[in-house]
Structure formats: structure tokens, C-alpha cells
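K.L.:
With the sequence up front, the predicted model follows.
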Amino acid sequence: MDTFSLVLTIIVALGFTYTNGFHDSANAIATSVSTRALTPRAALAMAAVMNLLGAFAGSGVAKTVSKGIIETPQGDHGMWILFSALVGAITWNLVTWYFGLPSSSSHALFGGMVGAALAGGIGVIWSGVVEKVVIPMFISPIVGLVGGYLVMTAILWLFRNSNPHRTQRGFRIAQTVSAAAMALGHGLQDAAKTMGIVVLALTIADVQDGTEIPLWVKFACAITLSLGTYAGGWRIMRTLGRRIIELQPPQGFAAESTAASIMYAASYGFSAPISTTHVITSAIMGVGATKRLKAVRWGVAKNIVAGWFITMPAAALVAAAMYGVVHLAFE
């Protein structure tokens, strides 16, 4: 086994984690920044710390990613497949970040894995893709939309007779908690996905057997995700925080609480790798719909949802093309 391909793949995996961090930092903090509950830098620092803690909070998602999406490839051939998958995911992250589109880093990764596996002649576990990726991709936004609507409706009813200024101030404070919970869930979900990829690389290289995550892998993925988060993703933050609806503190709290609850349930209850982008975006839409349906800018929402559907095939195509390049160059 060529050590070079293993080291390069791990470096690229950490590069994916970094892009995941700055691409998805908006998920955790866009609502709290847009409602002025937190300053941008304070929000990013908080998110980075909570991402770090979330990375150590559970490993069920990592084991799902490392085993269950594609057949475990072997040798240098398998390592280059994994390398190509990561390049496909990173490329799509950068494209969607440039256009300010809150797409899913998770589904870019899964799309890259499928595309590279097909190009490299490795079996795709389609039942695992459907069960662990496709079904949660459809269910989690629906739950986020409905959950956001119900939570916001409950808040409106509970505080219907309260002083508006005092309520706004109270929810602005509460948002620091809900944003932290969101960032913790992001670390729990997204750091674990890269941990699973690194474990898969170590398995391919015959460095380890099984799905246990070495401590150094946890630290490396957690710190890299946190650094990426602190770098910030301002383009996507504007889309989530202002372009879907104009958020107020109670709405921001409702959206963040809903999304965080869904991520915890998916991580601990089902070990399902879901998209933090999908759940927070759909929760914001649900919250906005409590004002009136026209309060949500459905044109912007439509473009975001369209991006969700093209993420996996787009990343798969880039990964397949990348595999063709490395196959000619190294195999």
C-alpha cells in the first residue's frame, strides 16, 4: 500500500472538513446574527467551540458513513476512489459557497462517494444509499418545515399577551442558547462524517480493522471543522439570515430549536447522517409561514431546494471525472 495515497487522502478529507465548516457555519449562526442576538465574530467563535464539543458527542453517524454507502475498496485503487470522492465534494462546496447557495456538504460527500465508486468499478450499496441518505434527505426537511411552523405557532400563542419589546429582548438572549445547540448538533453530525471517511481510508490501507475512531482522528476532524467554522461563510449567511424571510428573535429561536432537536434525534436515535443545511433552511421556511405564506420568499426557497436535488449528481460527476484523471496519472 502506497503511504503517499493514504496521507494525501487524509489531508484532502481534512480539507473537505474545513470547507464544510465555512460552508455550513451559516447553519448555526445566520439566524442569531440577522436578529442581532449575537455579533458575527462572537457567533462564529461560539459556533467554533460548540462544533468542537459536538465532534466528541457521538460516533454513530461516523460508523454509518464508513460502512454502508459503498463497498470497502482495497489497496491504492480504493484509496484513489476515496480521494476522488472527496475532491468532488470539495468542488461542489466551493461552487455553492461562491453563489451563496446553502446546499448540503453531506450530500456532496455522499454524491462524491457514489460517483467515484461507479467510475472505479466498486459496488455501491444502493439499499444503504436509499435508507441512510435518500430517505432522510426527503423526511428531514418536511419535519423541519412542520416542526418550525408548530414551534413558532406555540410561541405566538404562549406570548400573545406579553409586552412585545420585552419578548423580543428575552428571545434575543434565548437565541444564544438555541444557536449554541444548533452548532453542537452541526459538530455532532458533520465532524462525524469526515471521521467516517478517515476511518474508511485507514481500513483501505489496512492500518486498522473495524469502525472504531482513533482519538487523533476525532481531534483532527474536530479542530479542522472548528477552524473552518470560524473562517465564516458570509455569502450563505446572508441567504439564510435575510433572503428567505426577515427574521425576528422569536422566529430565530424557533427555527434553531427545531433544527437542533431534529439533528439530535437523527444522531442518537437513528445514527442517520442528515443535512444540517436542509433542516435549518426548512425550519426557517416553516417559521416564516406562520406570518403568512407570502412572508416567505418562495422564489429564493425554490432555488435552494433545486440546489438540494442537484447536489448529489453534480458532486458524483465531478468525482467520476476526478477518478478518470487519477486513474491515468497514478494507476
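P.N.:
The structure has been received and is ready for your questions. Residues are numbered from 1 along each chain as shown.
K.L.:
Every contact and neighbour count from this point should use C-alpha atoms.
P.N.:
OK.
K.L.:
Without its sequence neighbours, what residue ends up closest to Ala116?
P.N.:
In space, Ala116 comes closest to Ala320 once its chain neighbours are excluded; the distance is 4.7 Å by CA to CA, 6 or more residues apart in numbering.
K.L.:
For that neighbour, identify the helix or strand it belongs to.
P.N.:
Assigned by DSSP states H and E, Ala320 belongs to helix 298-330.
K.L.:
other SSEs contacting that helix?
P.N.:
Contact partners of helix 298-330 among helices and strands, from 3 or more CA pairs under 8 Å, 6 or more residues apart in numbering; DSSP states H and E: helix 75-98, helix 105-119.
K.L.:
if you set the cut-off to 10 Å instead, what comes out?
P.N.:
In terms of contacts (3 or more CA pairs under 10 Å, 6 or more residues apart in numbering; DSSP states H and E), helix 298-330 is packed against helix 75-98, helix 105-119, helix 135-158, helix 276-288.
K.L.:
I'd like the ones you listed as TSV, with distance to Leu328 appended.
P.N.:
TSV is the format used below for the helices and strands packed on helix 298-330 (distance: least, CA to CA, whole Å):
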stretch	distance to Leu328
helix 75-98	11
helix 105-119	13
helix 135-158	34
helix 276-288	36
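K.L.:
tell me what the helix or strand hosting Gly228 is packed against?
P.N.:
Per DSSP H and E: Gly228 is located in helix 215-231. When contacts are defined as 3+ CA pairs under 10 Å, 6+ apart, helix 215-231 packs onto helix 3-34, helix 40-55, helix 192-204.
K.L.:
For the residue of the chain most remote from its centre, give its distance to Ile155.
P.N.:
Distance from the centre of the chain peaks at Asn161, with 37.7 Å (CA atoms, centre = their mean). The spacing between Asn161 and Ile155, counted by CA to CA, to the nearest Å, is 11 Å.
K.L.:
And for Ala45?
P.N.:
Ala45 sits 28 Å away from Ile155, going by CA to CA.
K.L.:
If you count surrounding residues, which of these two has more?
P.N.:
Set Ala45 next to Ile155 and count neighbours by other CA atoms under 10 Å: Ala45 wins out with 17 against 14.
K.L.:
Next up, a structure to set beside the first:
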Amino acid sequence: MTPTLLLLVVLTALAMAYMNGFHDASNAVSTTIATRTLRESTALAMAALLNLLGALLGMALLVVTAEWAVRLLGMTPLTEATADSPDRLGLALLAIMLTTIGWDLLTWRLGMPASTWHAFLGATLGVTLVIGATAAWGQLGAVLAVSLVGPVLSAGLAFALMHGLLRLGRHERLQRGHLRFAQTLSAGAVATGHGINDSRLPLAVVVVAATATGSTPMGMLGIMVAIAVAVGAGTLGGGHRIIRTLGRRLTDLTVAQGLAAEISAATTMSLSLFGVSSPISTSHALASSVVGAGAAEGLRNVRWRVARNIVLTWLATPLASALVGAALIGVALEFTTS
């Protein structure tokens, strides 16, 4: 891979990290803003700082190797097929990341929470098939399984937590101030977890690209810091459209519902860090938790039409990303060989 192409891959990875923070800022702060627990500027600043710190912590705990990066991204067939052509791998990485960034922009514009991970893995599938390699169907199956189980688990946990909070509230054991304080802490946990989880994606891309040039993925402290800053900066910008969807359009959140949703999302996300190898989407976890917390006070409290549109977006994410990724790499290969 030429130095110029490697530089483009690194810069695009940083752009993807920024877009990920921008798109997913809503995951950590939408409930606190909707319930007026925190002012919007305060909530975004808190989320940005904790996303940055979470990203630094998450990357510091990793044993960064080429094998780890390829396995995480599901790129074993792709890297094997391009072993003799590093530039082709570089073009493939660019196509995958540009597809992911484009999908995040589209879903942000529509106000729909969607998974950056699933967009990336879908694009990887499409690009891999066009390159002529066998796609990592096993990892895709694991992602789809988690996509089904994760939201159900999140919604069920939030539903149970909300019922517990309602019981405590009837006995006046919890005051509103206590709930607001607890919600601030739970939102911080989601922000930190998002930084830990999603910083791995751009870092792994850079490691794969660096390995293809013949260099080692060691000594990447500067890249790690840059990725963490990019995620934090994107979060500070805030995906306001998705914040409105989760905090106001999906259901009319109370402080107790926001707390239940945040605790449920943070708990579900932790499974991807401690025992589940396939990434659990922060967007899926929180949106499902909001539905579960809202349904606990009555099914009519949830706007099911909005929930249906969110689920359709989730289902479309890997398929649409695969098609766009395939088209991009096809154009790139045609252009470079002509």
C-alpha cells in the first residue's frame, strides 16, 4: 500500500470516528435532555468527555495485533484475497468506511438511530464479494443473532427495571432528585461504554492498513489519541435529530423511564465487552430500552409507528450497506484498472 493511500485510510478512519461520535451522541444524552435532567449543552459536554475517556480506556486495554483487527472486522477472507495487492486492500477499506459514513449521515438526516457496526460489517460483506473472496458468513450470522437477541434483552430489562422503580415510587422511597442524579450516572455509563466499544472500529481499520504496508501495528499511541479525540469531538457536535427521536418521538419519557432505559442499555452493552465477541449496538440497546421503559407504563405510551420505522432501519442497514459498498469498490477497481 502506497504511503498516500495509507494516509487516506487513516484520515478516513478518523472521519468515521468523528461521524460515529456525532451520530451516536444521542445514545448517551437523549433521555437526560428529554427529561430535563441536564441542559443540552451540559449533557453533550459530559458525553463528549466520557466518550473520549472511554475510548482511551478501551484502546489502552486492548492487545493490538493484526490478528485481533482482522478478526474483529470480519476481514479474514478479504485480507487473504488481497495479500498480493495491498493497494486493492486500501481501496476496499476506503469503500467500506465511506459507505459507513454515508449510511450514518443518511440515518442521522432521517432521525433514525442505526448501528455503525452493522453498516461497516454489511459494507465489508459487499466489498468482499466483489473482490472475489468468500464472505465471513459465520460472523455475519453472529451479528444478526445478536441483533435479534440484544434489543429483546434490552427492552425486557428496561421493562422490569421500570416496574421496580414504579413500586419504589409508590412507597415514596425514591425522590425525583434521587432519580435525576441516578440518571446522570447511568447516562455517563452509556457514554463511557460507547467510547470503549466503538473506538475499536477505526483503530482496527488503521491496524489492518498499517500491517498491509509491512509495518507493525505497534507504537500507535498517537493514532489512539487522535481516534479518541475524534469520537469526543463528534459527540460534542451532537446528533440532534436522533436525540429528538429517542427522547420525544418514540415516547414521552419521564425521569424514571430515562433511568431504566439508560441502566438497561449500559448493562446490555457490557455484554459485548465481557463475554460476547460480536458487537452489541449502542443504538439498538438504547432505543429498545426506551421502548421497554415506555411500555411498562402502558403500551399506548409507545408510538409504535416510530418504533416500526426504527426496526425497518435496523433491518435495512446491513443490506443497503452491502449494496453501496459493492458498488463503490466496483467503481474504484474499474477506475484503477482502466
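P.N.:
Noted; the coordinates are in hand. Because the structure is a prediction, the values reported are computed rather than measured.
K.L.:
ok so, going back, need the helices and strands packed on helix 215-231 of the first structure in TSV with distance to Met285 of the first structure, can you?
P.N.:
Shown next, in TSV, are these (distance: least, CA to CA, whole Å):
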stretch	distance to Met285 of the first structure
helix 3-34	12
helix 40-55	22
helix 192-204	26
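K.L.:
Quick check: which of those helices has the most neighbours on average?
P.N.:
Highest mean neighbour count of these: helix 192-204, a mean of 26 (counted as mean count of other CA atoms under 10 Å).
K.L.:
compared with the second structure, how much does that one deviate?
P.N.:
Compared with the second structure after fitting, helix 192-204 of the first structure has a mean deviation of 1.6 Å; criterion: mean CA distance after the TM-score superposition for the first structure.
K.L.:
what's the matching range in the second structure for that helix?
P.N.:
Helix 192-204 of the first structure corresponds to residues 200-212 of the second structure when matched by TM-score structural alignment.
K.L.:
now that stretch: how far from the chain's centre is it?
P.N.:
Its chain's C-alpha centre lies 17 Å from the corresponding centre of stretch 200-212 of the second structure when counted by CA atoms, centre = their mean, to the nearest Å.
K.L.:
likewise stretch 319-329 of the second structure?
P.N.:
Its chain's C-alpha centre lies 19 Å from the corresponding centre of stretch 319-329 of the second structure when counted by CA atoms, centre = their mean.
K.L.:
And for it, what's in contact with it?
P.N.:
Here stretch 319-329 of the second structure makes contact (CA atoms under 10 Å, 6 or more residues apart in numbering) with 88, 91-100, 102-103, 118-131, 313, 316, 330-332, 334-335.
K.L.:
try it again with 7 Å
P.N.:
Residues from elsewhere that reach stretch 319-329 of the second structure, judged by CA atoms under 7 Å, 6 or more residues apart in numbering: 91-92, 95-96, 99, 119, 122-127, 130.
K.L.:
Top of these by number of neighbours, please.
P.N.:
Of these, with other CA under 10 Å as the count, Ala123 tops at 32 neighbours.
K.L.:
surely that residue meets Ile101?
P.N.:
No. Counting by CA atoms under 7 Å, Ala123 of the second structure does not reach Ile101; the two are 10.7 Å apart.
K.L.:
Share the number of residues neighbouring Phe330 of the first structure, please.
P.N.:
Neighbourhood size, Phe330 of the first structure [other CA under 10 Å]: 10.
K.L.:
Just give me the match in the second structure for it.
P.N.:
Using TM-score structural alignment, Phe330 of the first structure lines up with Thr336 in the second structure.
K.L.:
same thing with Gly233 of the first structure?
P.N.:
In the second structure, Gly233 of the first structure lands on Gly239 (TM-score structural alignment).
K.L.:
OK, contacts around that match?
P.N.:
Counted by CA under 7 Å, 6+ apart, Gly239 of the second structure has contacts 22-26, 108.
K.L.:
In CSV: those residues, plus distance to Val231 of the second structure.
P.N.:
Shown next, in CSV, are these (distance: CA to CA, whole Å):
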residue, distance to Val231 of the second structure
Phe22, 8
His23, 10
Asp24, 10
Ala25, 9
Ser26, 13
Trp108, 16
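K.L.:
and the helix holding Gly228 of the first structure, how far from the chain's centre?
P.N.:
On the basis of CA atoms, centre = their mean, helix 215-231 of the first structure sits 14 Å off its chain's mean C-alpha point.
K.L.:
Mean per-residue distance, the helix or strand following that helix versus the second structure.
P.N.:
Downstream of helix 215-231 of the first structure, the first helix or strand assigned by DSSP H and E is helix 234-238. Average distance, helix 234-238 of the first structure versus aligned residues of the second structure after superposition (mean CA distance after the TM-score superposition for the first structure): 0.5 Å.
K.L.:
Can you list the neighbours in contact with stretch 59-78 of the second structure?
P.N.:
With CA under 7 Å, 6+ apart as the test, stretch 59-78 of the second structure has contacts from 121, 128, 133-136, 139, 200, 204, 207-208, 211, 217, 224.
K.L.:
Including distance to Gln183 of the second structure, could these go into a markdown table?
P.N.:
Below are the contacts of stretch 59-78 of the second structure laid out as a markdown table (distance: CA to CA, whole Å):
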| residue | distance to Gln183 of the second structure |
| --- | --- |
| Leu121 | 32 |
| Thr128 | 42 |
| Ala133 | 47 |
| Thr134 | 45 |
| Ala135 | 42 |
| Ala136 | 39 |
| Gln139 | 35 |
| Arg200 | 26 |
| Ala204 | 32 |
| Val207 | 37 |
| Val208 | 38 |
| Thr211 | 43 |
| Pro217 | 39 |
| Met224 | 30 |
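K.L.:
from those residues, which single one is nearest Val190 of the second structure?
P.N.:
Nearest to Val190 of the second structure among the contacts of stretch 59-78 of the second structure is Arg200, at 16.0 Å by CA to CA.
K.L.:
mind checking how far that closest one is from Ala158 of the second structure?
P.N.:
27 Å.
K.L.:
again with Leu253 of the second structure
P.N.:
Counting by CA to CA, the gap from Leu253 of the second structure to Ala158 of the second structure is 13 Å.
K.L.:
of the two, who's got more company?
P.N.:
Using other CA under 10 Å as the criterion, Leu253 of the second structure and Ala158 rank with Ala158 on top: 31 against 26.
K.L.:
Show me what the residue nearest to Ala116 of the first structure aligns to in the second structure.
P.N.:
Mapped onto the second structure by TM-score structural alignment, Ala320 of the first structure lines up with Ala326.
K.L.:
Please report how far that match lies from Gly126 of the second structure.
P.N.:
5 Å.
K.L.:
likewise Ala295 of the second structure?
P.N.:
37 Å.
K.L.:
Could you do Ser264 of the second structure as well?
P.N.:
Counting by CA to CA, the gap from Ser264 of the second structure to Gly126 of the second structure is 33 Å.
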